[in-house]
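*Asks:* Got a predicted structure plus its sequence, pasted below:
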Amino acid sequence: MIDLLVAGGGPAGLVTAAHAARAGLQVVVVEQRRGPIDKACGEGLMPHSLAHLDRLGVDLAGHPHRNFYGIRYLDGRRTAEARFAGGPGRGVRRTVLHDALSKAVADAGVQVVSGEVGAVIQDQTCVRAAGLRARYLAAADGLHSPIRRSLGLAAEEPKRRRWGIRRHVQIAPWSDCVEVHWGASPAAGEAYVTPVADDCVGVAILTSTRGGFEEHLRQFPALQDRLNGVPHGQDRAAGPLRQKVRHRAAGRVLLVGDAAGYVDALTGEGLGLAFGAAEVLVDCVATDRTADYDRRWRALTRRYRLLTAGLLHATGIPPVRAAITPASAALPTVFTRVVNALGE
């Protein structure tokens, strides 16, 4: 019987497996998709996320990437900028990150099995899934986690829904920050521009209305003018983004990554929180204190959840939304503190 079965071979699952191997646990990852795995996301690794990968020995050197040094808000009239206090972040395409994480778990001796997880059956001593038997299972099966749903851990979906759509554009980055372009209305959403290579940026649009990339891009005229006619890659979409969860554990099954619940991509902290939660999960398994996992997950993510939920609520109120960039520009010290607080 293995110690930990990880259901899902995305970043959250692979980092969980890497931590488990470092803790001396016998771990197996099950993933049905063939790598490298792509996903609609902003692809910006904040400074604390990079530090976490460095501690795991995940090497991004030699891969295409681009450092960024802060966050810049733009609303068509005003600009506000906050620089990171703890070093740069890094724009890394999701496929590049997946390759680097896959190499790290392979180097750690972790077995990755290609196949479906299927039904999860557990008793007081073990969990059975994918034809394997383990002491515990880490469900890292994504935003719309089938395991979360099958265990009755999913809460009622919120009334306000948001979706994301991402495109890679073959153009040299024009900023050393991640740019956040604010649309005029809540329905217009926000466009995130992340430098991911010397000749490429990722543009991710978050919006409360569904539709194609070009349709949403029209809500950001200055950005549309810059990108008009530039070669680009395939569009990828995801959503609804908000996923509420009743609890992060059921018996011997623990949820991690997006499966454990998601507020919004508004602050770009998803990967950093997934990496931190993976470390907490493995510690709970290694010490046989999995009953503490939900409490520790909540403590780890509390600041992010409060700040992100508060900002998300504000973006839905037109007068408040219109004041976000002007207020950030008028109070640069406060804006910088908020940005760095999310990255701690």
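*Replies:* Arrived safely, thanks for sending.
*Asks:* can we go C-alpha only for contacts and neighbour counts from here?
*Replies:* Fine.
*Asks:* For the closest residue to Ala197 other than its chain neighbours, give me its contacts.
*Replies:* Nearest residue to Ala197 in three dimensions, chain neighbours excluded: His65, at 4.6 Å (CA to CA, 6 or more residues apart in numbering). Residues in contact with His65 (CA atoms under 8 Å, 6 or more residues apart in numbering) are 90-93, 195-198.
*Asks:* likewise Ala40?
*Replies:* Contact analysis of Ala40 by CA under 8 Å, 6+ apart lists 164-166, 204, 236-238.
*Asks:* Looking at those, spot the one nearest His181.
*Replies:* Distance to His181, by CA to CA, is smallest for Ala204 among the contacts of Ala40, at 10.3 Å.
*Asks:* how near is the residue nearest to Ala197 to Gly89?
*Replies:* For His65, the distance to Gly89 (CA to CA, to the nearest Å) stands at 10 Å.
*Asks:* Please apply the same query to Arg149.
*Replies:* Arg149 is 34 Å from Gly89, where distance means CA to CA.
*Asks:* More neighbours: the two, which one.
*Replies:* Remark: of Arg149 and Gly89, Gly89 carries more neighbours, 24 against 13, as counted by other CA atoms under 10 Å.
*Asks:* Quick check, the more buried one in contact with Phe68.
*Replies:* Yes. Using CA atoms under 8 Å, Gly89 is in contact with Phe68, at 5.2 Å.
*Asks:* take the one below as the second:
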Amino acid sequence: MTGPGDVAGDLDADVLVVGAGPVGLAAAVHARAAGLDVLVVDRRTGTLDKACGEGLLPGALRAVQALGADPPGQPLAGISYRAPGRHADHRFAAGPGRGVRRTALHEALSKRAADVGAQLFHGRVTGLRQDAGGVEVEMVPGGATGQGRAPMTLRAAWVLGCDGLHSTVRRLAGLDAVPGRRAGRPADGRYGLRRHFEVSPWTDLVEVHWSPHAEAYVTPVGPDTVGVALLGPRSVSGAGFDTLLRTQFPELSARLATATAASSLLGAGPLRQRSRRRSAGRVRLVGDASGYVDALTGEGVRVGLAQAEAAVRHLEDAGAYERAWRTATRDYRALTTGLLAWASSPLRGAVVPAAARAPWLYGAVVERLAR
């Protein structure tokens, strides 16, 4: 087999991580700490961005710092649920989180992964074969721009699929779930749109604005920048960012009317993704690739980082990883599924009033998310 780096026996790496987002880079750092040779493969180059809310809740911030990275950003003191005339605020009991541009998070984790000796290779995965001793991964060097380049094969003892919602590894490993309707899952799926604005943050809270058909997440990510992520069904988000902001969130739209856009528009979806299981032979699915409910509770990074640590710790025991995965994602899956079912029902308009009437319950939920 041929590939970059030194070959130990017939292996190009002990662990091949597909996907250089935060979860993949965290998995690479954990694998290097375990003394394993690591190769990270991604079809994209440069600093990676993603349509997301960009709020690191306190637990997620601690997990990033425990990896040896400390990205710059804006302190986040809590979460505010808001609707016209009503709001419910809760400040984190254990200290602030941080609003961090996804590009800044990627740069910090990418540098950390490189510092500990993980290698990065630019390529697009096209095939996957397994045997008792390892996994052969077919790819085209150069990723999406690799037209005309000769395919190559890398061999690793283990493959971690950290390649996001529409995971190629999940599909190639035969782990895609059969599509079907699930309770709390809107018929046309949910999608996200995100853009930044040049404006001084007017609060140190993450604001979640609720409209009849969508949510807007406003996250301070710098002294003069806020990120706005809009979530809703395809039928709503398909109207476009500006139209959705103006029609669904007029108060927020008016506040941003004179602000200059500070980034290009990015989108993601459908958000709901399922996998049959998290392992197939020597392949493990990690992060969004392993299954995702929704961005409604803002826990994606924390949950993904916990999965990355568990995947490396249980490389040789698929059953143990499955159990650790369920433990790491249990609260996220239960809370997000429940809130999504509520938000998708005729009782959607009661979400913010209920939080305002029961601040103790709202605070308990926020603290659960923030751990």
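*Replies:* Looks like it arrived, so ask away. Bear in mind the structure is a predicted one, so any value in this text is a computation, not a measurement.
*Asks:* returning to what we had before: in strands only, show me the contacts of Ala40 of structure 1.
*Replies:* Among the contacts of Ala40 of structure 1, DSSP state E puts 164-166, 204, 236-238 in strands.
*Asks:* Just give me the neighbour total for the residue mapped onto Pro11 of structure 1 from structure 2.
*Replies:* By TM-score structural alignment, Pro11 of structure 1 lines up with Pro22 in structure 2. Pro22 of structure 2 has 24 neighbours, counted by other CA under 10 Å.
*Asks:* just Ala334 of structure 2 next, same as before
*Replies:* The local packing of Ala334 of structure 2 (other CA under 10 Å) involves 12 other residues.
*Asks:* Can you find the partner of it in structure 1?
*Replies:* Ala334 of structure 2 maps onto Leu306 in structure 1, by TM-score structural alignment.
*Asks:* Am I right that its match sits in a strand?
*Replies:* No. With DSSP: H, G, I helix; E, B strand; the rest coil as the criterion, Leu306 of structure 1 is helix rather than part of a strand.
*Asks:* ok, it to Val263 of structure 1 distance?
*Replies:* Distance check for Leu306 of structure 1 against Val263 of structure 1: by CA to CA, it reads 10 Å.
*Asks:* residues contacting the spatially most central residue of structure 1?
*Replies:* Centroid-nearest residue in structure 1: Gly270, 2.9 Å away (criterion: CA atoms, centre = their mean). By CA under 8 Å, 6+ apart, Gly270 of structure 1 lies in contact with 257-258, 262.
*Asks:* Equivalent analysis for Ala314 of structure 1, please.
*Replies:* For Ala314 of structure 1, the contacting residues are 320-321, by CA under 8 Å, 6+ apart.
*Asks:* helix, strand or coil for it?
*Replies:* helix.
*Asks:* now swap in Leu254 of structure 1 and tell me
*Replies:* Per three-state DSSP, Leu254 of structure 1 ends up strand.
*Asks:* and it, what pairs with it in structure 2?
*Replies:* Counting by TM-score structural alignment, Leu254 of structure 1 corresponds to Arg284 in structure 2.
*Asks:* and its match, what does it touch?
*Replies:* By CA under 8 Å, 6+ apart, Arg284 of structure 2 lies in contact with 158-161, 278, 311, 315.
*Asks:* which one of these is nearest Val125 of structure 2?
*Replies:* Nearest to Val125 of structure 2 among these is Gly161, at 10.7 Å by CA to CA.
*Asks:* where do the helices sit along structure 2?
*Replies:* In structure 2, the segments counted as helices under DSSP state H are 22-33, 58-66, 102-115, 168-172, 234-237, 241-248, 250-255, 300-313, 318-343, 351-357, 359-370.
*Asks:* Just name whatever secondary elements the shortest one is in contact with.
*Replies:* Here helix 234-237 of structure 2 touches strand 190-198, going by 3 or more CA pairs under 8 Å, 6 or more residues apart in numbering; DSSP states H and E.
*Asks:* okay, the strand it packs on sits on what stretch of structure 1?
*Replies:* The aligned range for strand 190-198 of structure 2 in structure 1 is 162-170, by TM-score structural alignment.
*Asks:* quick one: contacts of that stretch?
*Replies:* Here stretch 162-170 of structure 1 has contacts from 40-42, 199-210, 212-213, 227, 230-242, using CA under 8 Å, 6+ apart.
*Asks:* Do I have it right that Tyr217 of structure 2 meets Glu54?
*Replies:* No. Between Tyr217 of structure 2 and Glu54 there is no contact under CA under 8 Å: 9.4 Å.
*Asks:* ok, the two, which is more surrounded?
*Replies:* Glu54 (29 against 24).
*Asks:* give the contact list for the aligned partner of the more buried one in structure 1.
*Replies:* The equivalent of Glu54 of structure 2 in structure 1 is Glu43 (alignment by TM-score structural alignment). By CA under 8 Å, 6+ apart, Glu43 of structure 1 lies in contact with 91-94, 194, 196, 202.
*Asks:* what does Ile37 of structure 1 give?
*Replies:* Ile37 of structure 1 touches 10, 94-95, 98, counting by CA under 8 Å, 6+ apart.
*Asks:* buried subset of those residues?
*Replies:* Among those, those buried by neighbour count (16 or more other CA atoms under 10 Å) are 10, 94, 98.
*Asks:* Sounds good, over and out.
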